[in-house]
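[1] okay, sequence plus prediction incoming.
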Amino acid sequence: MDLTTWLSLVAVCVMGAISPGPSLAVILRVSVSQSPLHGVLAAITHGLGIGFWAFLTLQGLAILMSKHQNIFSVLTVLGGLYLAWLGVKAWRFAGQGQDVKVEGQKSSYWESARDGMMISLMNPKAALFFLALFSQLIPTEINTLIKFQLWATVVVIDTGWYVIVALLLAGGRVLSWLRRHTVWVDRSMGSILILLGLKVVIGAFI
């Protein structure tokens, strides 16, 4: 793969990663309600989830999914329901993220990692995104090394962006303000997630 093609891939992936959406809302909520480290863990697992879709696409399974609309529809509905569930949880436990006890940190870290992973796995549009992207930029026949380079590029860009998002909240006036208003931040994020989830579910049937 030549440098021009790779740079084109990088540019598209960066734009895809930084575009606002459910993933950004989840990473922000985890970072604010728990800690920047929780947000980093969520960012890493989110990147691995996106890498999963990229891997499927490179192996040609995304093409199969695109031909069987029922598979895409089921995954879309599940993704929407998961978003709504995260939103409801944010409302139920609004403001309690800072009260997690030390002995509960391991479970909390796990939950943050799980949320980051699930929000990407429950997004089948990622597979179609990579299908469209790879089909335009990548030759039909590619070797294993190039596949790994493509996969690594996607994972590093996605993970890197959300790690930056989490760490930017690690200090300063922004985090201080968010922490002082954590109840309403949680409820606002929860409302956004619920609305996004409902939009995804309704859109799957329209």
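    Great, that's in hand. What you see is a predicted model, and the numbers here were worked out from it, not measured in a lab. Numbers count the residues shown, from 1 in each chain.
[2] from here on, contacts and neighbour counts on C-alpha atoms
    OK.
[3] just the helices in the protein please.
    3-18, 22-33, 36-58, 61-67, 69-92, 105-121, 125-137, 144-168, 173-180, 182-205 (DSSP state H).
[4] contact partners of the fourth one?
    This points to helix 61-67. Contacts with helix 61-67, where a contact means CA atoms under 8 Å, 6 or more residues apart in numbering, come from W53, L56, T57, I71, F72, A127, L128, L131.
[5] ok, which pair from these is furthest apart?
    Pairwise distances among the contacts of helix 61-67 were taken by CA to CA; the largest, 15.7 Å, belongs to I71 and L131.
[6] neighbour-wise, which of these two wins?
    Neighbours around I71 and L131, counted as other CA atoms under 10 Å, are more numerous at L131. The numbers are 21 against 13.
[7] sorry, back to before: could you flag which of the contacts of helix 61-67 are buried?
    Neighbour counting over the contacts of helix 61-67 (16 or more other CA atoms under 10 Å) leaves W53, L56, T57, F72, A127, L128, L131 as the buried ones.
[8] comparison target below:
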Amino acid sequence: MEFLPIIAAILFVDFLALISPGPNFVLTSSAAVSKSRRHAVWTACGIAMGSLAWAGAAALGIASVFEALPMLGFVLKVLGIAYLIYLGIKLLRSKGFQPNANQTTDTTSGARGFWRGLLVNMTNPKSAAYYASVFAAFLTPDMPIWVLVLLVAAIAAMSLSWHVLIAISFSASRVQTRYMSVSKYVDQLCGGVLFFLGLRLAWDSR
């Protein structure tokens, strides 16, 4: 029980970071209102898988890996910035919600949503810095393995629950009906957020 305060502290910090709107929130909500609930839920699963990977890597000492291989961190940062800016530009050029184009029976929609969610999360350089710094701040070298496993599993479960909730909420029919009238502007707003985040990361990494 001596480790419960540490577990609670890390999960509380993660919860605060989770509910703060960012690329994952924008991606999930945009997928829910412009594509389908299924696509958005799979996107949420991809994001959760990314959180699982980052948390697991942090628990295994990702900070020391990046310190030993700085080029890997640089490449990841460049890829993350480029991908966020690309998604931002794509949404900024959106023509809005088009039912005939988006409401299809495409069986690969779920797979595309999953991989897109995973890619956005894994190529966000702030994810690496966040998980590495949080784990480094609270954990100690003598931490039992069960604590690390519990933390990683809990972080992934929180990420999945939150983003699935977003996917379901934003895919409600009444939300879609309202969205159709303002979809172009919502997409442009989401695109502007992603584009700004990409530029902000580029500026911070100078």
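    Everything's here; your move. Just so we're clear, the structure is a prediction, and the values are computed from it rather than from any experiment.
[9] quick TM-score on the pair, please.
    The TM-score (TM-score structural alignment, normalised by the length of structure 1) is 0.86; 204 aligned residues with a CA RMSD of 2.2 Å.
[10] can you redo the helices of structure 1 as TSV with distance to D99 of structure 1?
    Listed next are the helices of structure 1 as TSV, based on distance: least, CA to CA, whole Å:
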stretch	distance to D99 of structure 1
helix 3-18	30
helix 22-33	9
helix 36-58	14
helix 61-67	42
helix 69-92	14
helix 105-121	11
helix 125-137	35
helix 144-168	19
helix 173-180	12
helix 182-205	12
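[11] among these, which is nearest Q98 of structure 1?
    Comparing the helices of structure 1 against Q98 of structure 1 with CA to CA, the closest turns out to be helix 22-33 (6.2 Å).
[12] average offset between that closest one and structure 2?
    With both structures laid over each other, helix 22-33 of structure 1 and its partner residues in structure 2 are 1.3 Å apart on average (mean CA distance after the TM-score superposition for structure 1).
[13] that helix to helix 144-168, inter-axis angle?
    In this structure, helix 22-33 of structure 1 runs at an angle of 40 degrees to helix 144-168, with axes from the mean of the first three to the mean of the last three CA atoms, to 10 degrees as the basis.
[14] for helix 22-33 of structure 1, packing partners?
    If you count contacts as 3 or more CA pairs under 8 Å, 6 or more residues apart in numbering; DSSP states H and E, helix 22-33 of structure 1 packs onto helix 36-58, helix 105-121, helix 144-168, helix 173-180, helix 182-205.
[15] which strands or helices does the third one pack on?
    So that's helix 144-168 of structure 1. With 3+ CA pairs under 8 Å, 6+ apart as the test, helix 144-168 of structure 1 has helix 3-18, helix 22-33, helix 36-58 packed against it.
[16] out of these, nearest to A90 of structure 1?
    Nearest to A90 of structure 1 among those is helix 22-33; the distance by CA to CA comes to 8.4 Å.
[17] by how many degrees do that closest one and helix 3-18 diverge?
    An angle of 60 degrees separates the directions of helix 22-33 of structure 1 and helix 3-18 when computed by the same axes, to 10 degrees.
[18] in structure 2, what range does helix 22-33 of structure 1 match?
    Residues 23-34 of structure 2 are the counterpart of helix 22-33 of structure 1, counting by TM-score structural alignment.
[19] can you give me the neighbour number for the residue nearest to L139 of structure 2 when sequence neighbours are not counted?
    With CA to CA, 6 or more residues apart in numbering as the measure, I6 is the residue that lies nearest to L139 of structure 2, at 7.7 Å, once sequence neighbours are left out. Residues contacting I6 of structure 2 under the criterion other CA under 10 Å number 15.
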